[in-house]
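Colleague: please work out how this folds:
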Amino acid sequence: MSDIRDRAIQIYDAFTHEHRDRRTLLREMVGLVGSVAAAEVLIAGIAASPAAASITQPDDPALVTRKGPYAIGPGKQLTGYFAAPKDAKHAGVVIVVHENRGLTPHIEDVARRVALAGFQAVAPDFLSDQGGAPADENVARDMIGKADLTAITGEAVATIGAMSAQPGANGKVGIIGFCWGGALVNRVAVASGNALAAGVAYYGPAPDPAEAGAVAAPLLLHYAGKDARVAATGVPWVAALKAAGKDVTAYTYDGVDHAFNNDTSAERYNKPAADLAWERTIAFLHQHLDG
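Modeller: Model (predicted):
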C-alpha cells in the first residue's frame, strides 16, 4: 500500500505541476488501483479539501481580518487577505504566498496563523489581474500556468514596499510561500534586494543557481525528502547560495511528501514535519522581523 500511495502522489504531482490533464490523471490512477471509484477516492485523499480549510477561526477575537484591494502603485491594485493581532504595534509584516490554486481558504487560514504568532500578515491573490482565484482549483492551476511570472514577481516586490508602510508595522517585511509560492519566494529574494528582510520557502522550485549572488535577505528553505522534482533544483540552489556567502538555512524532512505542510491534504500532510517546520519558521521570522 505504501508503494501504491507513493506512486499515486507522483502521478498527482505530475497532474498539478506538469500536464494538468485530468483524463490522464484518472487513467493512470485507474491503472494503479483498478477502478474509477477507487481512483476517485485516492485522488480526493491527495487533493486539498476545502472542507478542512480552517484550523484557526476567521472570527478569532484576538485578530483583525479583512479581504479587499490594496494599492501597489499608481492605478495598480491587488486583492489580499489581511490578518493582524488586535492593536498590533511595531509588528513585522509577513506576505503569505499561495500555492498554484490561488488564494484559497487554506492560505487565508495560514495568514491567520502567522498573525496569531505576532505578525501582520497579508496573503495576496496573484490571480487578481485575471479576475481573482476561482473556486475550481483546476481552473486556478490553468490560470497560474498562463500567468506572467515576471509581472507577478514585480507585484510581489511592490507589495513589500506597500506593506512596509502599513499602520502599526515596523517597516520590516518578510515573505513565506508554499509550492508555487515557495518558488515565488526565491524569485522575490533575487529581485527585491535589501527591501526584503527574510524569506521562507516551503518546497519551492528554485531559480538558476547563477542568480544566487543577487539575494540579500536571509532565507529559510524547507524541502520534502520524497520530493525529487523540487530537490533537483533545490540542491544546486542551496549550494550556490552558500558558495556566494549568503545567509541560508535549509532543512530536508526525510520520508515526507511535497506539500507536507498542507493539512487539507490527508495523504500528504505530515504533522510532525509540519509542526517542526512551522516552529522553525516562526522563530526565523521573529529573529529577522522583530524590533
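Colleague: CA only for contacts and neighbour counts going forward, please
Modeller: Will do.
Colleague: residue 107: which element?
Modeller: Element membership for residue 107, per DSSP states H and E: helix 105-116.
Colleague: what packs against that helix?
Modeller: Applying 3 or more Cα pairs under 8 Å, 6 or more residues apart in numbering; DSSP states H and E, one finds that helix 105-116 makes contact with strand 63-73, strand 76-85, strand 91-97, strand 120-124.
Colleague: one more, please, to line up against the first structure:
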Amino acid sequence: MKKLDKKDIDPKVFKLYDDYAHNRMERREFIEKLSLYAVGGLTLTSLMSSIMPDYSAIQVSQDNPKLKTETISYDSPKGGGTINAQLSRPKDAKGKLPGIVVVHENRGLNPHIADVGRRAAMAGFISISPDALTPLGGYPGNDDDGRTMQRKRDRNEMLEDFIAAFEYLKDHSECTGNVGVVGFCFGGWISNMMAVKVPELKAAVPFYGGQPSADIVPNINAPLLLHFGELDERVNAGWPAYEKALQENDKKYKAYIYPNANHGFHNDTTARYDEKAANLAWERTVAFFNEHLRS
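Modeller: All right, here's what the predicted structure looks like:
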C-alpha cells in the first residue's frame, strides 16, 4: 500500500504514534485512538501503513560491494555480557579509519539503524552498531516486540554496553583510535551520556535525545552536535536547561532545530520522515565527524 504524504496526516497522529512508540500507550489503545483519524478518504489501514516502519526503505544494503560488513561480538562486563553488533567499513580503505558508534532507538538494532551504520561506513568511517537486546536474544524482527524487550533491560546497563563498544572500536586494528558516537531517540540520550562518561570520546551527535542533568554536564569533554525537530515538544522541553548548563561550563556545541520536523524526522521508514531535514542533519553530522575525528 502506498504511504500517505505527511501533509495529509493530522499532526496529532504523529504525537499519538510518539506516545505509542515510547511505551506511554498500549497497542490496543493506540489503534482505538488512531481509528478516530480514519475519516474521509483515510482508512485505518492506510494510516497504520504510513506511520509504522517500512524496512524496504534501505539506502545501503547489507551486501553492498563497496563495504565490508559483518556481525561481531564484544565483551561488556559492566553491561549485558556478550553483545552482538554490526561492524562496517569501506573495502577500499587505505590505512586506519576513524570510528563511529551508532546507537539504536528503544527497540534494538532494527534494519533502519543497521542501515545508518552502513551509511557511516560509506562516508569513510569504520562503524559499530550494537544490539542492546543481545542478552534477551537480539532484535526480534519487529519493532513492537523490540520495544517490549528493551523495557526489560536497565538503561544504565545498556549505556555500559555502548561504552564497551566504544572501547572495542577504539582498540580495533583498523581504527585510528579517534571515535565518536551518533544516536537516535534513546540513542540520543546514550550519546549525551557517553559524552559525560567517556573522557576519550572525540565527538557526540545526539538526534532528538534526552539530556543529562546539569550537575554532570561539567564532565563533558567531547564537542556536541545536537539535532532537534521543531515539533518534538517532549524532547525539546529539556533543551533550554541543557543549553544553559553547556554555556555555563564553556562546552563546545552546535545545535539545530529543524522547522516543522517531528521526533524521528531522520528515520526514512515512517511518515515522520522529513527528507530535507534528514539530509541536512546527516550532511552536518558527517562534516562534524570529519572535523573532529580526522585531526
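Colleague: what would you report as the TM-score here?
Modeller: Once superposed, the chains reach a TM-score of 0.93 (TM-score structural alignment, normalised by the length of the first structure), with 287 aligned residues with a Cα RMSD of 1.9 Å.
Colleague: so which of the helices and strands packed on helix 105-116 of the first structure comes closest to residue 194 of the first structure?
Modeller: strand 91-97 (15.2 Å; Cα to Cα).
Colleague: residue in the first structure paired with residue 261 of the second structure?
Modeller: Aligning on TM-score structural alignment places residue 261 of the second structure opposite residue 256 in the first structure.
Colleague: which residues does the residue mapped onto residue 101 of the first structure from the second structure contact?
Modeller: Residue 101 of the first structure maps onto residue 107 in the second structure, with residues paired by TM-score structural alignment. Shown here is residue 107 of the second structure, whose contacts under the criterion Cα atoms under 8 Å, 6 or more residues apart in numbering are 139, 143-150.
Colleague: can I get the buried part of these as one PyMOL selection?
Modeller: Those of the contacts of residue 107 of the second structure that count as buried under 16 or more other Cα atoms under 10 Å are selected in PyMOL with:
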select buried, resi 139+143+146+147+149+150
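Colleague: now, which of the contacts of residue 107 of the second structure sits nearest residue 194 of the second structure?
Modeller: Closest to residue 194 of the second structure, out of all of those and judged by Cα to Cα, is residue 150, at 19.0 Å.
Colleague: tell me the contacts of the closest one?
Modeller: The neighbours of residue 150 of the second structure, taking Cα under 8 Å, 6+ apart as the test, are 106-108, 132-133.
Colleague: what do you get for residue 40 of the first structure?
Modeller: residue 26.
Colleague: where does the longest helix anywhere in the first structure end up in the second structure?
Modeller: Identified as the longest helix of the first structure according to DSSP state H is helix 271-289. Alignment of helix 271-289 of the first structure against the second structure: residues 275-293, by TM-score structural alignment.
Colleague: list the buried ones in that stretch?
Modeller: Applying a neighbour-count criterion of 16+ other Cα under 10 Å, one finds 277-278, 281-282, 284-286, 288-290, 292-293 buried in stretch 275-293 of the second structure.
Colleague: ok, now stretch 249-259 of the first structure?
Modeller: Buried residues in stretch 249-259 of the first structure (16+ other Cα under 10 Å): 252-253, 256-259.
Colleague: cool, and stretch 153-168 of the second structure?
Modeller: For stretch 153-168 of the second structure, the buried set under the neighbour-count rule, 16+ other Cα under 10 Å, comprises 153, 155, 157-168.
Colleague: which part of the first structure matches that stretch?
Modeller: Taking TM-score structural alignment, stretch 153-168 of the second structure hits residues 147-162 over in the first structure.
Colleague: which stretches of the stretch 101-250 of the first structure form helices?
Modeller: For the stretch 101-250 of the first structure, the helices defined by DSSP state H, counting those that start in this stretch cover 105-116, 137-146, 149-164, 180-191, 228-243.
Colleague: so the fourth one versus helix 137-146, what angle?
Modeller: By that I understand helix 180-191 of the first structure. 20 degrees (axes from the mean of the first three to the mean of the last three Cα atoms, to 10 degrees).
Colleague: between the buried residues of stretch 275-293 of the second structure, which is closest to residue 223 of the second structure?
Modeller: residue 292 (8.1 Å).
Colleague: correct me, but that closest one touches residue 201?
Modeller: No: under the criterion of Cα atoms under 8 Å, residue 292 of the second structure makes no contact with residue 201, lying 10.2 Å away.
Colleague: what comes up buried for stretch 198-217 of the first structure?
Modeller: Result for stretch 198-217 of the first structure [16+ other Cα under 10 Å]: buried residues 198-207, 209, 211-212, 214-217.
Colleague: actually stretch 89-109 of the first structure, sorry about that
Modeller: Across stretch 89-109 of the first structure, burial judged by 16+ other Cα under 10 Å covers 90-109.
Colleague: how long is it from one end to the other?
Modeller: 22 Å (Cα to Cα, to the nearest Å).
Colleague: state the distance from the residue nearest to the spatial centre of the second structure to residue 96 of the second structure.
Modeller: In the second structure, the centroid-proximal residue (Cα atoms, centre = their mean) is residue 184; its distance is 2.2 Å. With distances taken as Cα to Cα, residue 184 of the second structure is found 26 Å from residue 96 of the second structure.
Colleague: no more questions from me, cheers.
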